[in-house]
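A.B. asks: A structural model of the following input is requested.
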Amino acid sequence: MDTPETLNYHRIATAIEYIKNHFKDQPNLDEVAAKVNLSPFHFQRLFTEWAGTSPKKFLQYISVAHAKKLLKENQTTLFEAAFETGLSGSSRLHDLFVNIEGMTPAEYKNGGKNLVINYSFAFTPFGTIIVASTTKGICYMAFSEEKLLAINTLQSQYPNAQFQEREDQLQQNALHIFKNPKDKLQEIKLHLKGTNFQLKVWETLLKIPLGQLTTYGGIAQQIDKPNASRAVGTAIGKNPVAFLIPCHRVIQSTGTLGGYMWGNTRKTAIIGWEASK
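C.D. replies: Here you go, the predicted structure:
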């Protein structure tokens, strides 16, 4: 049975999907509230509690037109400006507190043999998430509404590891970001399985400032592989840690949102939520 929090998330997700598909019409509060079977008053209150901003302002954040505007406002592209300011400024939220440690070649090749992996589930503003950790850090984090499927997917990443459903401090530190991304956060360590190229791409994603966007080509430029946009996209698609490694902040150079392994509606919601913060 769905919890009240889950029902509220689905209401907000439905509203976001409607706004995303009808942003050119600039739907008003009454129209969107009707789509989720709530009164305008209750919808306004629920949406504001969830997103920290009004539905009207949220519409500005999540529309494709907004993304295009951001990319075209400067003579230099947005991703260039974002990286230039983000890398030299104090707003590098993720870069300041998330640290990646790649697994050893042996751990990478043997499917996690000798690793003990704890995992637990938590509810976030964007749905249920599974988070898993080794003794060294978070190794996996993914949105999933089906727990059995989430566990099976996790185990397929580390077929030879030992698993136990147990919440630990590493997981608690990681999940705190969903409560308020501006809070002073404990350092979060990631223990990831990936090629050198993938790790380099994931590290670069951490340097995109909160509330800003970049493109696949922008990431390729940052890792000195300007012709590797397609390979960058593949590496981003294999990101094992949802949200903490912010692959949701990467969009296409045309301004469209592009794909997201946990769903475009969720990607849209996260972009808007971060912008509102």
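
A.B. asks: CA only for contacts and neighbour counts going forward, please
C.D. replies: OK.

A.B. asks: ok, now which ones touch residue 162?
C.D. replies: The neighbours of residue 162, taking C-alpha atoms under 8 Å, 6 or more residues apart in numbering as the test, are 113, 114, 115, 116, 117.

A.B. asks: Now the most centrally placed residue in the chain: which helix or strand?
C.D. replies: In the chain, the residue lying closest to the centroid (C-alpha atoms, centre = their mean) is residue 243, at 2.8 Å. Residue 243 is part of no helix or strand, with elements assigned from DSSP states H and E.

A.B. asks: Compute the distance between it and residue 163, please.
C.D. replies: For residue 243, the distance to residue 163 under the criterion C-alpha to C-alpha, to the nearest Å works out to 23 Å.

A.B. asks: Also this sequence, please, to line up against the first:
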Amino acid sequence: MQTASPYTYGQIAGAIEHLSAHFQEQPSLAELADRANLSEYLFQRLFSEWVGVSPKKFGQFLTLDHAKAQLRAGQSLLATAHDAGLSGTGRLHDLFVTIEGVTPGQYKQAGAGLTLTYGTFEGRFGSYVLGAIDGKVAVLQFLADTDSPEAVVRQVWPYATLNHAPAALQPLADAVFDRSSTGSLTAALLPISVLMRGSAFQLKVWEALLKIPEGALVSYDQIATAIGQPSASRAVGTAIGQNPIGYLIPCHRVIKKTGLFGGYRWGMARKQAMLGWEAAQCFG
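C.D. replies: Modelled structure (predicted):
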């Protein structure tokens, strides 16, 4: 799998932040390259490699009008996904991602008696820690420069026995992020199961997130309606913010009903990168 270095991620993330703040001004390639301290040629090449489309095209996907249009379509897309289970065109269905919640006893024990294998990796959206229990993804969180991977894992599974073995997790890491050279999913990717430790309400919210097709955006209110609790949008937002498995459980696809992107626990630039990249794959 082709990966981006942390330095490249920082450069491109900075460009994405600038594009998001100034998309109406349509920053020039020269301006963006200068901010990244790269030549125009190298910046264009690195950005296109990392994001999948040119800076100009990516900027178009970050506009408020685009977000609002996708949000308006989100209700029908979400309803369609619910009606069909996960039989839409979304990436997560194609990977056969399924959620399994721990038992009430395991929830209270917070991982005691379980062995969690973990490692750090470089991916399209920066450094991340991946952890698995019995072959099921139990943690996927993006890392800041000052984060300790072990401490991040411990926040989710405080009493699990930790086994640092990144090589053993490489096939799983490839299954999470890898794509073929054509941009479509690699046919040989493994099915993915995720093991989540959360309340019954949190599990309902996280399962609803799986039903948002790639390239679609929905609001917190729409998720609340989808789980049968239309007045619980605030609680839904809290549960989304506590999602321990980034990207696979696509909390980045939920935005404010105004069309604004809202916050993201792993940084707004990363959320915008994910949304712009998915839009490029689906609509570019």
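
A.B. asks: Let me see the TM-score of these two.
C.D. replies: TM-score for the superposed chains, counting by TM-score structural alignment, normalised by the length of structure 1: 0.91, backed by 270 aligned residues with a C-alpha RMSD of 1.9 Å.

A.B. asks: those helices in structure 1, which residues are they?
C.D. replies: Here structure 1 has its helices, by DSSP state H, at 4-22, 29-35, 40-51, 55-62, 64-72, 78-88, 93-97, 105-109, 147-157, 169-175, 196-205, 216-222, 229-237, 264-276.

A.B. asks: And those: which comes nearest residue 250 of structure 1?
C.D. replies: Within the helices of structure 1, the stretch nearest residue 250 of structure 1 is helix 216-222; the backing value is 6.4 Å (C-alpha to C-alpha).

A.B. asks: Show me what residue 89 of structure 2 aligns to in structure 1.
C.D. replies: The criterion is TM-score structural alignment: under it, residue 89 of structure 2 has residue 91 as its aligned partner in structure 1.

A.B. asks: That match touches residue 211, doesn't it?
C.D. replies: No - under the criterion of C-alpha atoms under 8 Å, residue 91 of structure 1 is not in contact with residue 211, lying 10.2 Å apart.

A.B. asks: wait, residue 214 of structure 2 sits on residue 94?
C.D. replies: No - the pair residue 214 of structure 2 / residue 94 is not scored as a contact, 10.6 Å apart, by C-alpha under 8 Å.

A.B. asks: Now do the same contact list for the equivalent of residue 277 of structure 2 over in structure 1.
C.D. replies: With TM-score structural alignment as the criterion, residue 277 of structure 2 lines up with residue 273 in structure 1. Taking C-alpha under 8 Å, 6+ apart as the criterion, residue 273 of structure 1 is in contact with 51, 52, 58.

A.B. asks: How about the second one: what's its closest non-neighbour residue?
C.D. replies: If you skip the residues right next to it in sequence, residue 52 of structure 1 has residue 276 as its closest partner in space, 6.5 Å away by C-alpha to C-alpha, 6 or more residues apart in numbering.

A.B. asks: follow-up on the earlier one: quick one: buried ones out of the contacts of residue 162 of structure 1?
C.D. replies: Burial by neighbour count, judged by 16 or more other C-alpha atoms under 10 Å, picks out 115, 117 from those.

A.B. asks: between the contacts of residue 162 of structure 1, which is nearest residue 16 of structure 1?
C.D. replies: For those, the nearest to residue 16 of structure 1 is residue 117 (34.9 Å; C-alpha to C-alpha).

A.B. asks: quick one: contacts for the closest one?
C.D. replies: Taking C-alpha under 8 Å, 6+ apart as the test, what residue 117 of structure 1 contacts is 132, 133, 134, 135, 161, 162, 163, 164.

A.B. asks: what does residue 11 of structure 2 give?
C.D. replies: Under the criterion of C-alpha under 8 Å, 6+ apart, the contact list for residue 11 of structure 2 reads residue 36.

A.B. asks: any idea how far the alignment partner in structure 1 of it is from residue 242 of structure 1?
C.D. replies: Structural alignment places residue 11 of structure 2 opposite residue 11 in structure 1 (criterion: TM-score structural alignment). Distance from residue 11 of structure 1 to residue 242 of structure 1, counting by C-alpha to C-alpha: 22 Å.
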